[in-house]
Every structure is written in C-alpha cells, then in structure tokens.
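1. I need the structure of the sequence given here:
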Amino acid sequence: MSHSDHTTGRNTGRDADVAIVGTGPNGLAAGVTLARAGLRVVLYEASPTIGGGLRTESLFDPEVFHDICAAVHPMAAASRFFREFDLAARGVELLHPEISYAHPLDDGRAALAHRDLDETCAGLGPDGARWRRLMRPLLERSEGVVDLILSGQRSIPRDPAAAALLAVRTLEHGTRFGAAGFRGAEAPALLTGVTAHALGKLPSIASGAVTALLGHLAHGSGWPLPRGGSARIAEAMAADITAHGGVIHTGRRISRLAELGRPRAVLLDTSVKGLLELAGDRLPSGYTRALRRFRYGPGAAKVDFLVSEPIPWAHPEVGRAGTVHLGGTHAEMVHQETLTARGVRTDEPFVLLVDPAVTDPSRARPGRRPVWAYAHVPNGDRTNPVGLVRSRIEKYAPGFGDTVLAARGISAADLETYNPNYVGGDIGSGAMTLTQSLLRPTPRFDPYRTPLPGVYLCSAATPPGPSVHGMSGHLAARSALRREFGIRTAPSLAP
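-> So this is what the prediction gives:
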C-alpha cells in the first residue's frame, strides 16, 4: 500500500509555479487546490511514501496492514475541504462503526457513545437527558460549528447562532464545572475521553472546543475509518494532483529553500521547527523570535500489535466500538493528562486504541489482525511504550497479552525521527493552548503567510490546527492564490 514517486505531468520542478514541501494531508490539500487553479505544482516528500499522517503499511505480515499514524477520521467526514472533494466519489469509502467510541471502566463497566444519540442517552441512565441537552443543539448546527472551528479563525462566522452555541459549550466543557452536572461515573468519563484528544492540561478552553467538536460528530457524521486504511485518503488526493498536471517527488529531502529554484510560491507543510530550519537566517529577527516562542505539547508514543483474535474486553460491547479510550474515571484522566502536560511520566497514561477490523473486516486475516494504540507521554519521552500500553489494555481486557503475536513500539522521541513534523512526538504540531489555538504559529492577520516573499506555512501549525481535515493546506493555498497569482475565486474541488 506504499505510494511511489509520481513523475507524470509536464512540469519537472524547476519550471513550477508552486513548490510544496511535505505531502501530509495539508500539503496534499494545498496541492489539490493549486493544481485545480491551473498552476504548475510540484511536491517534495522526504520519505519513500507520501501521506505524512496518512500512511498504511504492512509491518509484521504482508497481508495485514497497519495505519502508521492516524487511523480514525471524523474530520475527513466533516471538513469543508473533504465535503467538496467528495472522497466517496473518488472510491474512498468511509466506514462507520455502530459505536463511535467506548470508554471501559473498572469492574467490567463501560460507557458507550453510539452513533445514534438516543441509544447513547438510553445507556447513560439518569445522565442521558443532560447528554442529549449537550449534543442535540450542536448536531442541529453541526455544519456551522464545524466550519467555524475548521476555519482560519480571522473572519466573521457564517452562522452566528452556531458561534454563540460553540462559545457556550466551549466554556462549559473547558472548565472544571463541565463534569459537575453528571450523577454517574460513565457520562463524565465518556466526555473526558474526548476532551483528552486535545493532548494537554485538563480542563482548558482549547480542550473544551475539541470536546464540543468531536463529541457531537460522534452522533452525526461520525468517527469513520477508510476501508483499506488511511493511505486511501492520501492516494485519492495525490491522484487528483497528478490528474491536473502536478508532480510528486518522494525520497526528496529539502534542506534549504534555495533548493526549490524560483517558483512564484512556496508552501511548507512542516512544523515551526522545520520552517526555521528551511529558511535559515532569511527570516526577520522579530518573526524568528516569535517562532522560537512557539510551544509544543505532550508527545504520543505509538504501539502496533498483531493479534490472533479480537480484543477480549471485560465488557463485550466495547468490542463493537471503532475507537476505545483507556483512561479510567474523569478525575483520573484530568490528573494523568495534567501530569503528562507538565512533563511527568506515569505508569497509567491515557491510551487511544483502535481495532480496525471491528469496522473494516477486510483488515483482518484468519488468526491475524492489527491493533493500533497511542499513549500520551511527556514531550520527547524515549521510553518504549509496548509494555506500558499492553498493561493498560490488559486492565480492561484480561488475557489480551496472550493474543499478541508481534508488537512494535515507537517512543515519542522516535516519532519525531519518523516524521519531523511531530516535534518531541507532538502529533498536534504545537501545544493546544488558548493562545496557540487561535494565533498559531504567531499573531498575524494572515497566519499562513510568512515575511518571506511568496513563502507560506500550510501545516497543522497554522489554523485550524491538528487532525486530517485538509483545511490548513486549503486555506494557505487560497491565500497564495490571492496574493501571488491574483486568483480570488476558489477552484472547484469536486470530482
């Protein structure tokens, strides 16, 4: 499922209108947008395969494929870029589990977020009514909420009512009062498991926005997995780029901007650290100082398992969920995530887990199936996470270790070696603080444009931030089209 060098098309790079460094989802989204505007586009990827966070590879068995970074894609189903790009029309099937996510607790209990809101509320007993009050209004304004969060965050909201609702929900989820209104343990744990996707101190205003967004999408457009793996999304985007004359070079590491020749625009799908390395001393000193103040968040440590059978969860219904959060109670997650954000390593980190074959049975073979897991750890942590993650799973699925045929762990530090955009293992490309959520990477009216003529940052280090939504790349490309080429009308993204 690897993706080889694309050299079709007319331009060779030196005569390109636009050069893009990095082929993660945002680099590819920028490439799609610019190539469809009729420009000659060339993309450079240091790795042998494209995709960044959208890679799928066989690790232990040639017939079993593992998602190397991202596995579940709520934003690919919800973002404006992908809504217009239309993955389904391009042969990418997003598969939805019956239970979007689950949260096992001690003593065999579990909280379940069904895609069906009513079924979720019924399972939460006395807290079901409050869950409905939290989620129903967001579902009714979902497109406005999604488009506001996944925007450049510099313009007047298209849907003021959605903006007002989002503000209320963000404050509600982003403070210590968010879980106070629940009566049982299941609902606050279920909600806090979503909050922990923000990868930082809990609670916070930034994590409140993440909770509102991901929480309601679980009951709306969903938390789907692409049939066959995440690489399918990257392949569809790359195919569109080359169909419009673009060129993608893999195995081509760019160390300095001067290596790109003289294109009219350069877009960098890199971390802030990567921008500093590529631009060298060409950046103004004030902008450089601002970039050096950019903060990175906690790291993720990745484990891939090859197992012989489905995970033996103590609560069998957990085995129907597309995503599983392992973090214990609300109080335990708040404590653990806050320690992790402070750089304190613990033996009970928050773990996200996916058994892809639950949603996509084609990912399994007789007696062999992949399991994907991330643990939240301090930035730069060098600990091999296999034992840590295995013990966390065993707590809620006794006997899991007996099913493991092979395992591979990548520490947070090694995750940066694999993908330089993940500085210290920070898969969010920057700490999701309130300031950095709204003003990343620096306080500028156009967050994508750098002080260097024609040079733009288009990665998750720019608004709207992390996740596979393509909007950072798309919005950076829109900015470049206006400023460098005088093109103010966005090209169609439709097939």
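
2. Please count neighbours and contacts with C-alpha atoms only from this point.
-> OK.

3. Now A102: which helix or strand?
-> strand 99-104 (DSSP states H and E).

4. So which elements touch that strand?
-> Taking 3 or more Cα pairs under 8 Å, 6 or more residues apart in numbering; DSSP states H and E as contact, the helices and strands that strand 99-104 lies on are strand 110-114, helix 186-195, strand 321-326.

5. ok and it relative to strand 321-326, angle-wise?
-> 30 degrees (axes from the mean of the first three to the mean of the last three Cα atoms, to 10 degrees).

6. From the chain's centroid, how far away is strand 99-104?
-> 18 Å (Cα atoms, centre = their mean, to the nearest Å).

7. buried sites along it?
-> The neighbour-count check on strand 99-104 (16 or more other Cα atoms under 10 Å) flags I99, S100, Y101, A102, H103, P104 as buried.

8. swap in stretch 290-304?
-> Of all the residues in stretch 290-304, those buried under the rule 16+ other Cα under 10 Å are L291, F294, Y296, G297, P298, G299, A300, A301, K302, V303, D304.

9. same thing with stretch 330-340?
-> Residues of stretch 330-340 classed as buried: H330, E332, M333, V334, Q336, E337, T338, L339, T340 (neighbour count, 16+ other Cα under 10 Å).

10. one more to line up against the first:
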Amino acid sequence: MAHDVTVVGSGPNGLVAAILLARSGRRVLLVEAAGTFGGGLRSAELTLPGVVHDVCATVVPMALASPAMRALRPDVEFAHPPVAAAHPLDDGPAVLLHRDLERTVAELGPDGRAWRATVGTSAHQDLIDTLLSPLGLPRAPLRAARFGLYGAPPATALARLFRTGRARAAFAGMAAHSMIDLRLPITAGYGLVLASLVHLAGWPVVRGGSGRLADALVAAFRELGGETVAGHRVRSLRELDSPTVVLDAEPVQFAADFPEPYGRRLRSFRHGPGVFKLDWALDGPVPWRDPEVARAGTVHLGGSLEEIVTSEAETFRGRHSPRPFVLLVQPYAADPTRGGHPLYAYCHVPNGSTRDMTAEIEAQIERFAPGFRDRILARHAMNTADLAAHNANYVGGDIGGGLATLGQFVKRPVWSLTPWRTPLPGVYLCSASTPPGGSVHGMGGWQAARLIAHDARRPARLRGQA
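-> Here you go, the predicted structure:
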C-alpha cells in the first residue's frame, strides 16, 4: 500500500508528527535508521545485566509541559524525586530546588524574593506554550515581555540580581544547559526556562527508563494504523515515493537534495559543543558530603558561578576544561525499578572531541562526594563519536541540535517565518535543528504536522514556498 507520508527519524519530534498525521487519516510510514525507535529516547543495560540506563535523554520536564505531549498523553508514568535539583557547594550546604516555589524561596533566604520575581514569574504554562511556539502570537504578551526583559541578557548579568553566591551558583547551573558561554546574550533565558520548569512541571524521569516513553508513542502510532521500519537508513529523498516527507533528521544530511541556495544555507548551520557521557552501576547511593543531595534527581556539579562560567567559556572556545561543569542524574532517587543504583553524568566538550573525560568527571563527583569511586561496580563511557553513532542527529556529539547562540535561536536551521517548511513541495523539517530546539517536547513535529494540514488546503502553485 502506498503511503501518504513518510516520516524519517523516530525521535520525539518524528513520533509526534507521525501520530498527528496518522490521526488526520493519512497513511503514514515511520522509518528509523537505528535498530530501535526513539532517537534520544532510548534505554539499555549499558553496565551490568538488569541495570537500566538512559542512553541520552533522561530528565524530561518538557514531556509534561509541552502542548504536543500534553495533547498526546503518552501511556507512561513520570516519577518525581523528593528534590528536583541540587547544587552542592564547597563551603556550605547544597542548594536544593524544590517543585514547590515557596519552599525554594525559603531555601534561598535573602535571594528568595529575587528568585520569585525572575524564575517564579516565568513558571506559567501560557508562557512556556508561547516559548515553545516562538513564531505564533504570545498567549500572555505581558508575561512574555517580562520574560524577554530578564531572559535576553547573559546569564552572568541576570545573576547579579542575586546577592548570595548560593543563588548565583544555582542559576548558573541552570543556564549552563545552554552549552554556550554564559556571558553571551539569551543565556539568562535558558536558565529561566529550565529553572521555571522545576516549579511548573517538576524534573521527572520516566519510570522504567526513557525508552518506555518512545515505546508508548510508537504503540500509539501503530494503533492508528501507522507502519514502522527500523534498521533502515534513508540517505536521499530520491529513495522515497510518498508525496509528503517529514525529516526528523539533522538537515545537513539531506542538503544535497535541496536546490541552492537553500542547500548551502543548511550546510552553513553551526553545531554546538558535544558531550562526554558516563554511566555507572553503583553498589549503593552516591555518598554525598551533604546527605540532602541524595534526594535530588538532578545534581549540578561545578561549584560557584565564576567556576561554571570559566568552564563553559573554555568549552565554547574549543578547549577541554580541567574542572568541567557536570550534569549528573540519580534516577534511583525517583525510580527504584531500574535495578540497583544506576548513575548518569556528562560534561561539555568541544564538538567532535575524542578525549576521555572520565577522570575529570569523577574528580568533580569526588569533590562533593568523597568515596564515590569506591561505590563503582561497572562503568560505561560514550564520547562524541559514540553519541553520533548512536544517533546521527548528534553531529560531533551535539545533543542540542545546533549551536544555541542568539543568531541561531532565530536561524534554525535557516532564516524563515516557517522554518519547518522547505522549498521542495511536500518536504518538511521537524528535528531539534528547527524551533524551538532540543529537549523532549515534540514541538518540531507538532509544527510540521500543522503546516502539512495548512498546506493541503493551499493552492498547488503556493505549496513548497518556504
């Protein structure tokens, strides 16, 4: 049977697009290069038999907050840790960030009011909906304007609103998820979004592993009559005979199929730093110096604002930081079903780096959890090449789908009011290289599916105009 639509790639965006298009009555084929579906949503026994690790995405607040995921309501259980995130410090107790805003305000003491005025005022669903649909009309224009005022500057500038090193460090840890120099514009906005999600949706993991979220979305697609093929890499659009194609793929992979200058514009898209990732199986919980950190799902290891800024600036300029900022996840704090005590962490490295950062990452953990190495039963490492082999969209180990600077925030992957539409009639983009960027929200697929429905109602002579 011929298919009306072929979706290439089964990450969150591709899965959302496939489901929405199948719901509209179209015959949809989903094609995945890897042997399993999910893109960044995969789980595996990376260290020891029976110990489940998330290969890439693990903490998924956007899966609760995004309009696309809220509409699909995937059949999984989200598990919340007692503490959403923790930021250990050298000279005192860790900063604990709770889902409850007022509890976090109390935790931050003299900076609680500033946290409420910045992060708290951003923790609203209508604002998140606006930010995830960046080219639509804002649902809360005044709130969006306020967010723009706080979010447009560098993270280092917004951090000056906090009087204590504790609050500044905690905010720097949030902003460092942007994977760029925290002295650059809009890094404050990344920090505000991540911190606000702590209070709006929490920072949960998927019970049983992130792969279960992909499995649930694939099952929902198949129930609608969708067909799936795994283990087949599409190398050219010429291989496909569907009238409509949706690419949940890094666009440069198909640049040669597009006319110039569009193909050249795709090839000029820049990728950000990569990551070096470690997974461990432990014989017990991490022995944190501050025992409260054991209750946190996510732990940011980097010390002070100044240290995190230095580390991220070094990586952004192509160097390996000797004391990297480390993003660590203790899934067992929320989900005891994964078999023992699996641990997950990564640090940022230059794009394409093959350097082994095991010693540097473990030194940062030991710094705040003396005796950590004695708990290790097994270890699994992935450098940037390993990550790219796992998922071709992770070019050079860039898990964010492209450099997240201001220029590429609006040029993703090209300058266009509808960047999900290409000049080729019937061909659409939906990967993390399109707005609103990376994370498990599915909004690229949501936007592509909406454009397809819109274009089907347009005169033929107008279709394919990007």
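
11. circling back: present the helices and strands packed on strand 99-104 of the first structure as CSV; the columns should include mean neighbour count and distance to T270 of the first structure.
-> Below are these laid out as CSV (neighbours: other Cα atoms under 10 Å; distance: least, Cα to Cα, whole Å):
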stretch, mean neighbour count, distance to T270 of the first structure
strand 110-114, 23, 34
helix 186-195, 26, 26
strand 321-326, 26, 28
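
12. now the ones you listed as TSV including distance to R176 of the first structure?
-> Shown next, in TSV, are these (distance: least, Cα to Cα, whole Å):
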stretch	distance to R176 of the first structure
strand 110-114	21
helix 186-195	11
strand 321-326	20
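
13. any idea how far A220 of the second structure is from H341 of the second structure?
-> 31 Å (Cα to Cα, to the nearest Å).

14. what's stretch 233-252 of the first structure aligned against in the second structure?
-> Aligned using TM-score structural alignment, stretch 233-252 of the first structure spans residues 213-232 in the second structure.

15. Please work out which residues outside the matching stretch touch it.
-> 11-12, 15-16, 18-19, 22-23, 27-38, 41-42, 74-76, 206 (Cα atoms under 8 Å, 6 or more residues apart in numbering).

16. In the second structure, which residues correspond to the strand holding A102 of the first structure?
-> Mapped onto the second structure using TM-score structural alignment, strand 99-104 of the first structure spans residues 83-88.

17. any residues touching that stretch, and which ones?
-> By Cα under 8 Å, 6+ apart, stretch 83-88 of the second structure touches 94-99, 169-170, 173, 198, 202-204, 290, 293, 295-301, 303, 368.

18. try 7 Å
-> With Cα atoms under 7 Å, 6 or more residues apart in numbering as the test, stretch 83-88 of the second structure has contacts from 94-99, 170, 198, 202-203, 293, 295-301, 303, 368.

19. V358 of the first structure: which of the buried residues of stretch 290-304 of the first structure is nearest?
-> Of all these, V358 of the first structure sits closest to D304, with 15.8 Å by Cα to Cα.

20. mind checking the SS state of the closest one?
-> For D304 of the first structure, the secondary structure call by DSSP: H, G, I helix; E, B strand; the rest coil comes out as strand.

21. ok so, going back, next, the buried residues of the match of stretch 233-252 of the first structure.
-> Residues of stretch 213-232 of the second structure classed as buried: 213-215, 217-222, 224-229 (neighbour count, 16+ other Cα under 10 Å).

22. Between which two of those is the distance greatest?
-> With Cα to Cα as the measure, no two of these lie farther apart than L213 and G225, at 19.0 Å.

23. before we move on, what SS does L352 of the first structure have?
-> From three-state DSSP, the assignment for L352 of the first structure is strand.

24. Tell me, how many residues neighbour it?
-> When counting by other Cα atoms under 10 Å, one arrives at 24 neighbours for L352 of the first structure.

25. gap between it and R392 of the first structure?
-> 10 Å.

26. Now do the contacts for R265 of the second structure.
-> Contacts for R265 of the second structure (Cα under 7 Å, 6+ apart) come out as V414.

27. circling back: got the angle for the strand holding A102 of the first structure vs helix 186-195?
-> Using the same axes, to 10 degrees: strand 99-104 of the first structure against helix 186-195 is 110 degrees.

28. Quick check: closest non-adjacent residue to the counterpart of T23 of the first structure in the second structure.
-> In the second structure, T23 of the first structure lines up with S10, judged by TM-score structural alignment. Closest residue to S10 of the second structure apart from its sequence neighbours, by Cα to Cα, 6 or more residues apart in numbering: G38 at 5.2 Å.

29. What is the neighbour count of that neighbour?
-> Per other Cα under 10 Å, the neighbour tally for G38 of the second structure reads 26.

30. SS state for it?
-> Counting by three-state DSSP, the backbone at G38 of the second structure sits in coil.

31. what's the counterpart of it in the first structure?
-> Counting by TM-score structural alignment, G38 of the second structure corresponds to G51 in the first structure.

32. thinking again about what came up before, mean deviation, the match of strand 99-104 of the first structure versus the first structure?
-> Aligned to the first structure and superposed, stretch 83-88 of the second structure gives a mean residue distance of 0.8 Å (mean Cα distance after the TM-score superposition for the first structure).

33. For the stretch 301-450 of the first structure, just list every one of the strands.
-> For the stretch 301-450 of the first structure, the strands defined by DSSP state E, counting those that start in this stretch cover 321-326, 351-354, 369-377, 404-410.

34. Which among those is found nearest to P74 of the first structure?
-> Across those, P74 of the first structure has its closest neighbour in strand 321-326 (11.2 Å, Cα to Cα).

35. What is the corresponding segment of the second structure for the closest one?
-> On the second structure, the counterpart of strand 321-326 of the first structure by TM-score structural alignment is residues 296-301.

36. if we can go back for a sec, inside helices: which ones of the contacts of stretch 213-232 of the second structure?
-> Of the positions in these, P12, L15, V16, A18, I19, A22, R23 sit in helices, assigned by DSSP state H.

37. Compare the residues you listed and tell me which is most surrounded.
-> A18 (34 neighbours).

38. In the first structure, what range does stretch 414-425 of the second structure match?
-> Matched against the first structure by TM-score structural alignment, stretch 414-425 of the second structure falls on residues 442-453.

39. rewinding a little: out of the buried residues of stretch 213-232 of the second structure, which sit inside strands?
-> Under the assignment DSSP state E, those contribute E227, T228, V229 to strands.
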